[in-house]
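A.B. asks: Everything below, folded, please.
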Amino acid sequence: MEKIAFICTHNSCRSQIAEAFGKALASDAFESWSAGTEIKDQINPDAVRIMKERYGIDMIKNGQHNKTLAELPSVDGVVTMGCGVECPFLPCKWRVDWGLDDPTGQADATYLKTMEEIRQKVLDLRQQVLKERK
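C.D. replies: This next block holds a predicted model:
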């Protein structure tokens, strides 16, 4: 099974959302991991709340937590969230940047917009991986 790492500076919002959607919607195509370069103490509470309310995904109950790049297994693909910083080199077969704005500190509507973008991108990535597997 292909392993994909979703990377964001603090591993507290976008990358955690991507990991959660990956586990919920694409576990038949790839394993989802997330990590950051300068992690925060906890996953963004607004992201946790809205994911649970809107999508029924409880990131904390599902065991997600902030992780450094060193905690990742070897991965096949790297997806960066659009952090505006140079992500360190991670050995992988492919890399893509999703260029997503960080909703941290914004209204719930902004979180929902970002979450929907991530959800769709995860579903698209799932289709791509499954197609390449054939």
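A.B. asks: Only C-alpha atoms from now on, for both contacts and neighbour counts.
C.D. replies: Noted.
A.B. asks: Counting neighbours, which bits of the helix or strand hosting residue 3 end up buried?
C.D. replies: Using DSSP states H and E, residue 3 sits within strand 2-7. Of the residues in strand 2-7, 3-7 count as buried by neighbour count, 16 or more other C-alpha atoms under 10 Å.
A.B. asks: That strand - contacts with which helices or strands?
C.D. replies: When contacts are defined as 3 or more C-alpha pairs under 8 Å, 6 or more residues apart in numbering; DSSP states H and E, strand 2-7 packs onto helix 14-25, strand 30-35, strand 77-80.
A.B. asks: That strand relative to strand 30-35, how many degrees between them?
C.D. replies: 30 degrees (axes from the mean of the first three to the mean of the last three C-alpha atoms, to 10 degrees).
A.B. asks: between strand 2-7 and helix 14-25, what angle do the directions make?
C.D. replies: Using the same axes, to 10 degrees: strand 2-7 against helix 14-25 is 150 degrees.
A.B. asks: Contacts for strand 2-7, please.
C.D. replies: 15-16, 18-19, 29-36, 72, 74-81 (C-alpha atoms under 8 Å, 6 or more residues apart in numbering).
A.B. asks: Show me which positions of the lengthiest helix in the chain end up buried.
C.D. replies: The longest helix of the chain (DSSP state H) is helix 108-133. By 16+ other C-alpha under 10 Å, the buried positions in helix 108-133 come out as 111-112, 114-115, 118-119, 121-123, 125-126, 129.
A.B. asks: Second input sequence below; structure requested for side-by-side comparison:
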Amino acid sequence: MAGNQPPPFKLLFVCVENSNRSQMSQAFATILGGNKVEAYSAGSKPSGVVNPKAILSMKEIGYDLSLHDSKSLEEVKRFAPFDAVVTMGCGDACPWMPAKRTVNWTIPDPKHMEPEEFNKIRDYIRSLVKELLDELETGNDGK
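C.D. replies: Got it, this is the predicted structure:
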């Protein structure tokens, strides 16, 4: 019964431009988490567009990233508090967001990479998102 379902995990993925890493992370959280997850992404200095390389890379695995928009943190803060906020290389440019857990993933920005290298980053992001979802479901804080 739907009434017995726990609320979905609210996740926010943040990188600088919200055009590559955080967008793919949001997509994988949606793909892998289904109705157990509410996934959002934002940028500390959003570019305003999703990188066409990211769109193509995700299209190769059957996900249409062209439906996503590049957003600022201001645009997603109304969804706070989050169960987890994951930052990716934005350092001090990532302001604090209310969350039960904050995680920093060290992922190179793939925006200037060739497709083969870009796809390696995509696949690495998928593995990190899966690991995060597994930790959230089991109550493990990843430490």
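A.B. asks: Can you check which of the helices and strands packed on strand 2-7 of structure 1 gets nearest to residue 58 of structure 1?
C.D. replies: helix 14-25 (8.5 Å; C-alpha to C-alpha).
A.B. asks: in structure 2, what residues pair with that closest one?
C.D. replies: Counting by TM-score structural alignment, helix 14-25 of structure 1 pairs with residues 21-32 of structure 2.
A.B. asks: same check, this time on stretch 107-115 of structure 1
C.D. replies: Using TM-score structural alignment, stretch 107-115 of structure 1 pairs with 114-122 in structure 2.
A.B. asks: Just give me how far stretch 92-108 of structure 1 sits from the chain centre.
C.D. replies: 8 Å (C-alpha atoms, centre = their mean, to the nearest Å).
A.B. asks: got the contact list for residue 122 of structure 1?
C.D. replies: Going by C-alpha under 8 Å, 6+ apart, the list of residues near residue 122 of structure 1 reads 18, 21-22, 25-26.
A.B. asks: Could you identify the buried members of these?
C.D. replies: So, by 16+ other C-alpha under 10 Å, the buried ones in the contacts of residue 122 of structure 1 are 18, 21-22, 26.
A.B. asks: Going by distance to residue 45 of structure 1, which of those wins?
C.D. replies: Out of those, the member with the shortest distance to residue 45 of structure 1 (by C-alpha to C-alpha) is residue 18, at 15.4 Å.
A.B. asks: Give the buried residues for stretch 60-67 of structure 2.
C.D. replies: Buried, per 16+ other C-alpha under 10 Å, within stretch 60-67 of structure 2: 63, 65.
A.B. asks: Quick one: residues in contact with it.
C.D. replies: Residues contacting stretch 60-67 of structure 2 (C-alpha under 8 Å, 6+ apart): 23-24, 27, 50, 54-55, 58-59.
A.B. asks: number of nearby residues for the closest residue to residue 23 of structure 2 other than its chain neighbours?
C.D. replies: Spatial nearest neighbour of residue 23 of structure 2, chain neighbours left out: residue 41 (6.0 Å); criterion: C-alpha to C-alpha, 6 or more residues apart in numbering. Using other C-alpha atoms under 10 Å, residue 41 of structure 2 is surrounded by 29 other residues.
A.B. asks: isn't there a strand covering residue 66 of structure 2?
C.D. replies: No: checked against DSSP: H, G, I helix; E, B strand; the rest coil, residue 66 of structure 2 lies outside a strand; its state is helix.
A.B. asks: Please look at residue 8 of structure 2 and residue 39 and confirm they touch.
C.D. replies: No: between residue 8 of structure 2 and residue 39 there is no contact under C-alpha atoms under 8 Å: 9.4 Å.
A.B. asks: Residue 40 of structure 1 contacts residue 11, correct?
C.D. replies: Yes: in this structure, residue 40 of structure 1 is within contact of residue 11 by C-alpha under 8 Å, at 7.0 Å.
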